[in-house]
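Student: below is the sequence, then the predicted model.
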Amino acid sequence: MKRVVVGLSGGVDSSVAAYLLMEQGYEVIGLFMKNWHDEAVTISNECPWLEDSNDALLVAEKLGIPFQTVDLSEQYKERIVDYMFNEYERGRTPNPDVLCNREIKFDVFMKIALSLGADYVATGHYCRKDTIEVNGKEVHQLLAGADGNKDQSYFLCQLSQEQLSKALFPIGELTKPEVREIAAKMELITAEKKDSQGLCFIGKVRLPEFLQQQLQPKEGVIFEVGADAQTYAEATPQFTSVKEQLAYEAKNIAYNPQMGKVVGKHQGAHYYTIGQRKGLNVGGTKEPLFIIATDVETNTIYTGQGQNHPGLFRKALFIQENEIHWVREDLTLTDGQTMDVMARIRYRQPLQKATLHKFDNGMYISFQDAQSAIAEGQFAAWYHGDELIGSGVIS
C-alpha cells in the first residue's frame, strides 16, 4: 500500500481528494498547514484557520484517517509574505498563490510528508497529471483540470519535474458539482462549505492595510491621461531585427505629469496595480478610471478612462533569463528558437494565441492580439493544448 499525505485545508476539494485516495486503496494521512497567525489584517471577524483546522479534523475523523497540524507560519512569512512586501515595494504585482504552491505546499510541506514515509503528496487542485516517456526517460505532464470553469493548472505553473513526480491530484477529472455531490453522499462537514477567497492560507485580506504593516503610506498624485494623448499616436519605428521589434512592443510607456491632468490623490503608488479600477476614489469621470501605470520612484499613478483605453494594451512581454521556468524541461528553447503556444497572463484569463521567442538574455512572448493590463511580477504561463509546459515572471 502506497502512503499519501493529503493537505487537508478544511475545504470540500481536499476532503473529497482524501476520500477518493482511500477508495483507490492508498494509505492516507491528513495534514493541516497552519500558515498564518495575524488576525489583524484579515477581513472576516472569525479566525479562519481555527475553523478550517477544525473542519479538516472532523473530515479526517469521518474518514477514519490519522490527522495532524503542522505550523509552517515561519516559512510562510519568510518565503511568501516577505516576498509580497518586497515585490509591492518595487512597484510589481506578485502572485503569492503560485509561489505558495512552489515554496510551501510542494516544498516545505512535501518534505514533511516524505519524512512521514509518504510516497506522494496530494492536494485538492483542479488539474491532472500524466506520465509519458521521452527518449527512454519518464516525463511528467501537468494538465488542465477537466472542469474548464475551475482549472487551476496556472497556480502550479512553477512546479518542477521532481515536485510533480511526487504529486497527486485526485479531483482533476471531476467538476465542482461532482465533488460537492460526493462530499454530500459521504456526509462530510465540508460538503456545502463556500470556497475560500483571497490569499492562499490567509483568507481575505485588506491589501492596503496588510501592506501598511511594512510599507508606509505616503500621499501622491493621480493623473489622468487622455486616450488621444500624443504618445499613443506616435509612428512605429523601422526595426532592424525581430528582437528590436519585440523589445519595442514589450516596453512600458514612460509617462510623465505633462501627459495628463491631476484628478486626485492616493496613499502610496506601491498599493496599486496595472488594470486596477477599484479603490481609487476618484469620481466625476464619464467612464471608470483604470490604472495604466504606477511609478514608485516618484510615487505617481497614471490612469485612463474606460477598459479600452490604449494605455492598457501591449502586444508583447519579456521574461528575464533567470525567471524562465520549464515544467517540461525537454521542451526548453535555446537562443534563436521560437514556439507557437497558447498563453495566459493571469488566472481565469482565456488562453491566448502567442509565440515564444528565446534570446540569450531571456524570452519574449508576442501575442496575436494585444493584451490588457500586463502586470510586472505576475506569472505568464504557456500551454500546448491542455498541457502547461512552462511559465515565467513578467518583467
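Tutor: Sure thing, it's come through.
Student: could you use CA atoms for every contact and neighbour count after this?
Tutor: Will do.
Student: ok, the closest residue in space to Gly311 that isn't next to it in sequence - contacts?
Tutor: Distances taken as Cα to Cα, 6 or more residues apart in numbering place Ile292 nearest to Gly311, at 5.5 Å, with adjacent residues excluded. By Cα atoms under 8 Å, 6 or more residues apart in numbering, the contact set of Ile292 is Ile274, Gly275, Ile301, Tyr302, Thr303, Gly304, Gly311, Leu312, Ala373.
Student: can you lay out those as TSV showing neighbour count and distance to Asn35?
Tutor: Below are those laid out as TSV (neighbours: other Cα atoms under 10 Å; distance: Cα to Cα, whole Å):
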residue	neighbour count	distance to Asn35
Ile274	23	29
Gly275	21	30
Ile301	29	33
Tyr302	27	36
Thr303	29	36
Gly304	24	38
Gly311	28	38
Leu312	21	36
Ala373	21	31
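Student: one more to weigh against that first structure:
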Amino acid sequence: MKKRVIVGLSGGVDSSVAAYLLKEQGYEVIGLFMKNWHDDSVTISDECPWLDDSNDAMLVAEKLGIPFQTVDLSEQYKERIVDYMFNEYEKGRTPNPDVLCNREIKFDVFMKIALDLGADYVATGHYCRKGTIENNGEQVYQLLSGKDNNKDQSYFLCQLSQDQLAKALFPIGELQKSEVREIAKQADLITADKKDSQGLCFIGKVRLPDFLQQQLKPKDGVIVEIPKDNFHYKTTQTSFKSKTEELQYLSRKAEYSISDGEIVGKHQGAHYFTKGQRKGLSVGGKVEPLFVIDTDVKENVIYTGQGKGHPGLYKKALYVSNEELHWIRPDLMLKTDETLKVLARIRYRQPLENAILHKVESGMYVEFENLQSAITEGQFVAWYLEDELVGSGVIS
C-alpha cells in the first residue's frame, strides 16, 4: 500500500514543489487548500488574496494529477489566532501569529482533518527538516533547521509536539530556495516565479492598526522620549545574593514614568505599538530616529529613545513562565536548578546567539552572552543544540 500524504497547498512555490517531490517519491498525494480568512477590507493591496492563491493551488494539483479540495477553517482561525492576537495586544504584548498558526491550525485542526481522510502524514512547504533517533528504545523526532540558512523556518515550528512531528513531512528542507524554483520551472508549475507571500499567516499584508481597530478602539495618548543618560541606565547593580537574583535583575522591565522624559508627540493607542518599532510614530526633528523602548497600555503611554543604540532597547536575559514553556524534546527538559548551554533566537531570521538556560522553580531564564535588542513580551524565544530546535517559550 502506498502511504497517503496530504499536502497543505497554499498556492505558493514551496508547497507546490513539496507536493511534486512527494509524488515523485511514490506517495499517494492529496492537495488541500486552507481557507482561513474572508475579510479583505484590512489587507493592503492585493498581496495575498486567498482567491488567487486557491486558484493557483488548484492549477498545481491539476498539473500534478492529484485530488484537490478546499477546507474552510476560518472559524477556528478567528477563534484561535485572531482573537488571541487581539487579546495579547490589549495586554500590551506582541504575539507571533505565524508560530501559533502552525501549532493551532496547520498541525492541529488541519492535521486532524487530514488524518480523518486516512492520511499517514501531513506535508508542508517549510524550510526545515525532520530527524529520527532512538532513545531508550523509543523513537524520538527532531526538528532540524533547513539547509538554506536564508530561508530556515524551524523557528515558526518551535511549538510543535512529538505527536505532531511524528506525522509531519518537510519535503523541501534539504533544498535551497533557488533549487525549489528550478524544480518548479522544470515541472512547469504555475507557481515557479510567484513572489513569496508577506505579512500575517493567511491574512496577507495588513496595516496592523487598521486590523487591530476592528476590536481595539483608538484612544489618544502621549509619546515620551527618554534620554540616553536617564537614571535608569546609570545605576547598575553588580553584587547579588544568588544567580537567580542576578537573572531577575538582568531580565527586569524598566518602570518608566512620564516625568522621566519629555512629551514629543501623540499616538492613537499604545496597544498598536511594539518594542523596537520605528515606523508610525510620526515624530520629526530628531538627530536620530525614535524607537519604541516600552509601552504602557494601562496609562496609554509610549516610551521612546533616539537611535538603534539606545540603552532602553537592550537586555541580557529574559524569563519564560512554566505555563508557557515548551519542549519539542521532552527527554531534554531541564529540572529546577539545572542549566544548559544553547543557541537561541528571539525572532525569525535573527542569527543564533550563545545563551544559557537556567531552570528555576517558577519557570526558566534565558541568559544571553551578548545584549539583545528589543526583547518583546508575547514573542517566542527558541533554543537550539547545534541545528536542532529543542524547545521554546513565550517571553513574559
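Tutor: Looks like it came in fine. On a predicted model such as this, the values are computed, not experimentally measured, just so you know.
Student: quick one on the thing from earlier: now, the most widely separated pair of the contacts of Ile292 of structure 1?
Tutor: Using Cα to Cα, the contacts of Ile292 of structure 1 span at most 14.3 Å, a distance reached by Ile301 and Ala373.
Student: any residues touching stretch 267-274 of structure 2, and which ones?
Tutor: With contact meaning Cα under 8 Å, 6+ apart, stretch 267-274 of structure 2 is reached by 89-94, 208-209, 212, 216-223, 281, 292, 294-297, 300-302, 376.
Student: of those residues, buried ones?
Tutor: Using 16 or more other Cα atoms under 10 Å as the burial test, those include 89-90, 92-94, 209, 212, 216, 218, 221-223, 281, 292, 294-297, 300-302, 376 as buried.
Student: which members of those residues occur in helices, if any?
Tutor: Within those, residues falling in helices by DSSP state H are Tyr89, Glu90, Pro209, Leu212.
Student: which helix or which strand is home to the closest residue to the last one other than its chain neighbours?
Tutor: Pointing back at Leu212 of structure 2 there. Using Cα to Cα, 6+ apart and skipping residues adjacent in sequence, the residue nearest Leu212 of structure 2 is Phe86, 6.6 Å away. Using DSSP states H and E, Phe86 of structure 2 sits within helix 83-90.
Student: that older thread, in JSON lines: the contacts of Ile292 of structure 1, plus distance to Lys111 of structure 1 and secondary structure.
Tutor: Below are those laid out as JSON lines (distance: Cα to Cα, whole Å; DSSP: H, G, I helix; E, B strand; the rest coil):
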{"residue": "Ile274", "distance to Lys111 of structure 1": "36", "secondary structure": "coil"}
{"residue": "Gly275", "distance to Lys111 of structure 1": "38", "secondary structure": "coil"}
{"residue": "Ile301", "distance to Lys111 of structure 1": "43", "secondary structure": "strand"}
{"residue": "Tyr302", "distance to Lys111 of structure 1": "45", "secondary structure": "strand"}
{"residue": "Thr303", "distance to Lys111 of structure 1": "45", "secondary structure": "strand"}
{"residue": "Gly304", "distance to Lys111 of structure 1": "47", "secondary structure": "strand"}
{"residue": "Gly311", "distance to Lys111 of structure 1": "45", "secondary structure": "helix"}
{"residue": "Leu312", "distance to Lys111 of structure 1": "42", "secondary structure": "helix"}
{"residue": "Ala373", "distance to Lys111 of structure 1": "37", "secondary structure": "coil"}
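Student: I'd guessed Glu262 of structure 2 sits against Ile226; true?
Tutor: Yes. In terms of Cα atoms under 8 Å, Glu262 of structure 2 counts as a neighbour of Ile226; the distance is 7.0 Å.
Student: name the residue in those two with the higher neighbour count.
Tutor: Taking neighbours as other Cα atoms under 10 Å, Glu262 of structure 2 and Ile226 compare with Ile226 leading, 24 against 15.
Student: who's in contact with the more buried one?
Tutor: Asp260, Gly261, Glu262, Tyr303, Thr304, Gly305.
Student: what comes up buried for stretch 38-47 of structure 2?
Tutor: Applying 16+ other Cα under 10 Å to stretch 38-47 of structure 2 flags Val42, Thr43, Glu47 as buried.
Student: so Ala122 of structure 1 makes contact with Ile171?
Tutor: No. Using Cα under 8 Å, Ala122 of structure 1 is not in contact with Ile171; the gap is 9.9 Å.
Student: anything in contact with each of those two?
Tutor: Common contacts of Ala122 of structure 1 and Ile171 (Cα under 8 Å, 6+ apart): Ala17.
Student: which strands and helices lie in contact with the strand ranked longest in structure 1?
Tutor: When structure 1 is parsed with DSSP state E, its longest strand is strand 362-372. Secondary-structure packing of strand 362-372 of structure 1 (3 or more Cα pairs under 8 Å, 6 or more residues apart in numbering; DSSP states H and E): helix 242-250, strand 313-320, strand 352-359.
Student: look up how far Gly31 of structure 2 lies from His267 of structure 2.
Tutor: Applying Cα to Cα, to the nearest Å, the value for His267 of structure 2 to Gly31 of structure 2 is 45 Å.
Student: oh sorry, the question was meant for Gln213 of structure 2
Tutor: For Gln213 of structure 2, the distance to Gly31 of structure 2 (Cα to Cα) stands at 35 Å.
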